[in-house]
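*Asks:* Build me a model from this:
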Amino acid sequence: MASEPPKKIAILSVYDKTGLLDLAKGLIKQNVRLLASGGTAKLIREAGFPVEDVSAITKAPEMLAGRVKTLHPAVHAGILARDLASDEKDLAEQNINKVDYVICNLYPFKDTVAKINVTVAEAVEEIDIGGVTLIRAAAKNHGRVTVLSDPEDYHDFLQELEKGEVTSKSRQLHALKAFSHTADYDTAIADFFRKKYAGEGLQQLTLRYGTNPHQKPASAFMTDRKLPFKVLNGSPGYINLLDALNAWPLVKELSDALGFPAAASFKHVSPAGAAIGVPLNDVEKKVYMVEDIEGLENSGLAQAYARARGADRMSSFGDIIALSHEVDIPTAKIIGKEVSDGVIAPGYQPEALQILSKKKGGKYLVLQMDKTYTPPAQESRTSYGVNLTQHRNDATITPHNSFNSIIVPKDSPPLPDSALRDLTVATIALKFTQSNSVCYALNGQ
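*Replies:* Sure, this is the predicted structure:
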């Protein structure tokens, strides 16, 4: 007589025990051997279902107050083994059986760190090691192994099992959910330790609030490096940073493309004005109300901001300012006269910083940008719970390479440098608007 095929094996190790007993009952009905750890085995056993401790195959007890339960070759070789002759040989030599189903979910790290005044020691004890390893091993080998990390999937899994076998498509979707589960778990852990160890502006910065004052908490952070800016004065809000981090690349690109200091006045995440430091004539100085600024003639940056602010004074009211060069005293004095919420620049002369820090009763926002910072090529955002991603708009615009296809009247001379300059200013400014726009440019603004 042919021998019966070996029983299929399921390993269960769950913190969330929702639906566990119904799952165990269904697996036993399908003649599946159950191996479980700690509290999972206890609950199944107390319900009267046959279950073995994981130690039945590891021959090692749980240790370190439960920190080590399933970390053992007998467990993970059984999960990771493929349907290959070489893998079968290795298992046979070590007397290890294949594992077919892994049911696991993780310690509630998010719930723990959400508690008031949670300590690092308390959080550390909720970092799951064995569970993550089980899930990742099973998900990696989803060509053969089914991994369940969500109790919501137990019902459909059992229905499929009753029909004969779990399909390849189901295993793929379970594996995807499992990888997402461990990724989200690791993200939560990294978030906690970033706030603890790299907060206060190093990699994480708490913001005053989000788009509106009731939208708290709000923060800015980087996952893999330091934030590319420092807060020298004031405290930013969510919209402040959206304005600043859109305004900075505009002025950087303007300055790089045209070789002049550049300035931008931002409101509602779009430029109200942008300009380079083309010298102001006497009429323009009066129009822009800067004729009394000492040292103006020697500051291309101050003249750039006078032009940017003057492009649309009404829309610039309460702006975030971006400046491509170190802020000097004339520029700071112009800003000091205007109603503005903040400024971002690569540096500040000491006296200029003193002038700016006195604005708004000492609460004026002053950000120092790392001018060497280059953002990733791919950018993403979340809207209404949906993740959106796109390639960053890294199109390079220069006066002599970007406008070769401009249509001009027949036999007309080439566009003068001043026109190419103004086309460059307009095109780069439009690059940083949030919708279809028309831009008027003249005299570098």
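
*Asks:* okay, CA-based contacts and neighbour counts for the rest of this
*Replies:* Noted.

*Asks:* By residue count, what's the longest helix in the protein?
*Replies:* Longest helix of the chain, by residue count under DSSP state H: helix 168-197.

*Asks:* Tell me which helix or strand comes right after it.
*Replies:* Next helix or strand after helix 168-197 toward the C-terminus (DSSP states H and E): strand 204-206.

*Asks:* now that next one, how far from the centre of its chain.
*Replies:* 13 Å (Cα atoms, centre = their mean, to the nearest Å).

*Asks:* what's the answer for stretch 340-348, then?
*Replies:* The answer for stretch 340-348 is 24 Å, by Cα atoms, centre = their mean.

*Asks:* number of nearby residues for K8?
*Replies:* Each residue near K8 was counted by other Cα atoms under 10 Å, and the total is 16.

*Asks:* who's in contact with the closest residue to it other than its chain neighbours?
*Replies:* Distances taken as Cα to Cα, 6 or more residues apart in numbering place V32 nearest to K8, at 5.1 Å, with adjacent residues excluded. By Cα atoms under 8 Å, 6 or more residues apart in numbering, the contact list for V32 reads 7-10.

*Asks:* I'd like the structure of this one too, to check against the first:
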Amino acid sequence: MSVEANATPLPDRVPVRRALLSVFDKTGLVPFATGLAELGVELVSTGGTFRALSAAGLKVRDVAELTGFPEIMDGRVKTLHPSVHGGLLAIRDDADHAAAMAAHGIEGIDLLAVNLYPFAETLAGGADRATIVENIDIGGPAMIRAGAKNHGYVTVLVDPADYGSVLEELRQDAGHTTLSLRKRLAMQAFGATAIYDAAVAKWFAADIGDMPAIRSFTGTLSETLRYGENPHQSAGFYKTGERRPGVATARQLQGKALSYNNINDTDAAFELVAEFDPAKSAAVAIIKHANPCGVAEGTSLVEAYRKALACDPVSAFGGIVALNRRLDRQAAEAIVEVFTEVIIAPEADDDAIAVVAAKKNLRLLITGGLPDRSAPGLTVKSVAGGLLVQTRDNGVVDDLDLTVVTKRAPSATELEDLKFAFRVAKHVKSNAIVYVRDGATVGIGAGQMSRVDSARIAARKAEDAAEAAGLAEPLTRGSAVASDAFFPFADGLLSAVAAGATAVIQPGGSMRDDEVIRAADENGIAMVMTGMRHFRH
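*Replies:* Reported below is the predicted structural model:
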């Protein structure tokens, strides 16, 4: 026997004599119900579940027979009845509960299998409001919570994946379930209703279009990770159900399990490469520690990869490679020449998969698509005692009205590189400076406390890359440069000028904008302002 906090003893072994089955997802339903029937369990069911079991030749009672009340209001009311909830909530060893059951003809329900209306799927399918509302389940969550609360006596299943283990325990123990099993299933049951209710609340919040007074965040454990950012930290990967293509939705074709840092970096890489339209150009992003160390466009993936790698070949070692197009053999052969942790792409050719397969530890993730760079969404960060929540940075430079603020306007080529640089800067830790030339990053400065330091670091990296490539001068000569936020002083701009930049894109908005613009004009630099900042902390 186990004793709970209220000192009420709970039995370890409980017989299952009657089961109520009411499921939307009928995966495994008939074999499970057949197994229960073979153990002598009486089956009670509702609506479509009742019809499916009857069609399979199983003896099953309609829940209306149990309640003495018909299903009404298009199925909105069918299980919300004392005969159902009394049967689920009654404490079998309590004399008063037993007397109430006898007085009102309530039969105990020992096992409950319920899964809910597909609210999230209906929402994702673009249904109208009335259809979405009708897919908010009421009776299902009420029964699940009732049965899970009374887990001392009731076995509750919300996932068809558990049917087999429950049947196995029943068969091994003469039709009984153990308290440890019922507790585990009750935990899953409350988790399932929490996720469901959170999804409904999230829909209302999005519909209202504001930050609600109460907000729920839930996820389902996808896998327990070996450790977190460091070996002394435990970690798990939870999926929220959001259908945005990326690491959470991808199929891993090969390679060892992803680590915490792999998942974080792969997400950063794929979100960045999605800034580039695959219909216009092939694009590759190489990420290290959540920052890009090389991004490039090309007529082919292999061209884009080699241009991206040239930006910082040292940092690319052990990095993440993200592509905006289907991985082909040529690109795969180039990528595997350098030690790489993860490749993520929308699709992959069979030849490319075979090339990657030769590197047994290299992970290959296929997403089936690219995330929509302009789609709304939320980002969440934990702080002591709370959560910081904001809308996703879905600003797109192509949609902005760029203002030329200098005497010289950028050339068409400079303008394309400026836009490229600003797309990348959006995904670089602040303070961010990004140099671009001919559709490829040639220097990236990230995460510094001052913007001038970021500009200098990016220029120095460009010098190192030029030396490694045997070039006479760094590719920042004649480049376009982006800053994720305004230049507070002219010094950051002047550092970019010293590196050889000829055009600058920045949000503007500094008290010293006039000083910065004047410095640009004095150096013959073209400058455009976006009016949009891209801080990324």
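
*Asks:* ok so, going back, which residue in structure 2 aligns with the residue nearest to K8 of structure 1?
*Replies:* Using TM-score structural alignment as the criterion, V32 of structure 1 maps onto V41 of structure 2.

*Asks:* Could you do F49 of structure 1 as well?
*Replies:* Aligned counterpart of F49 of structure 1 in structure 2: L58 (TM-score structural alignment).

*Asks:* For its match, which three-state class applies?
*Replies:* coil (DSSP: H, G, I helix; E, B strand; the rest coil).

*Asks:* Please verify my assumption that it contacts G35.
*Replies:* No - L58 of structure 2 is beyond contact range of G35, at 10.6 Å (criterion: Cα atoms under 8 Å).

*Asks:* Would you state the strands of the stretch 201-350 of structure 2 in chain order?
*Replies:* For the stretch 201-350 of structure 2, the strands defined by DSSP state E, counting those that start in this stretch cover 220-225, 235-239, 251-254, 282-288, 291-298, 319-323, 340-345.

*Asks:* now those in TSV, with mean neighbour count and distance to E414 of structure 2?
*Replies:* Output for the strands of the stretch 201-350 of structure 2, formatted as TSV (neighbours: other Cα atoms under 10 Å; distance: least, Cα to Cα, whole Å):
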stretch	mean neighbour count	distance to E414 of structure 2
strand 220-225	13	45
strand 235-239	16	41
strand 251-254	16	39
strand 282-288	29	19
strand 291-298	28	15
strand 319-323	28	24
strand 340-345	24	29
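
*Asks:* picking that back up, among the contacts of V32 of structure 1, the buried ones, what's the PyMOL command?
*Replies:* Selecting the buried subset of the contacts of V32 of structure 1 in PyMOL, with 16 or more other Cα atoms under 10 Å as the burial test, is done by:
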select buried, resi 8+9+10
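
*Asks:* Show me which of the contacts of V32 of structure 1 is closest to K286 of structure 1.
*Replies:* Closest approach between these and K286 of structure 1, by Cα to Cα: A10, at 81.5 Å.

*Asks:* Which position in structure 2 pairs with L365 of structure 1?
*Replies:* Using TM-score structural alignment, the equivalent of L365 of structure 1 in structure 2 is M532.

*Asks:* T193 of structure 2: how many residues sit nearby?
*Replies:* T193 of structure 2 has 20 neighbours, counted by other Cα under 10 Å.

*Asks:* How about the contacts made by it?
*Replies:* Counting by Cα under 8 Å, 6+ apart, T193 of structure 2 touches 141, 144-145.

*Asks:* what's the distance between the residue of structure 2 most remote from its centre and V16 of structure 2?
*Replies:* For structure 2, the residue at maximal distance from the C-alpha centroid (Cα atoms, centre = their mean) is A103, at 51.2 Å. According to Cα to Cα, to the nearest Å, A103 of structure 2 stands 22 Å off from V16 of structure 2.

*Asks:* swap in T193 of structure 2?
*Replies:* Going from T193 of structure 2 to V16 of structure 2 by Cα to Cα gives 24 Å.

*Asks:* try L301 of structure 2
*Replies:* Separation of L301 of structure 2 from V16 of structure 2 (Cα to Cα): 60 Å.

*Asks:* Over to I72 of structure 2?
*Replies:* Where V16 of structure 2 is concerned, I72 of structure 2 sits at a distance of 29 Å (Cα to Cα).
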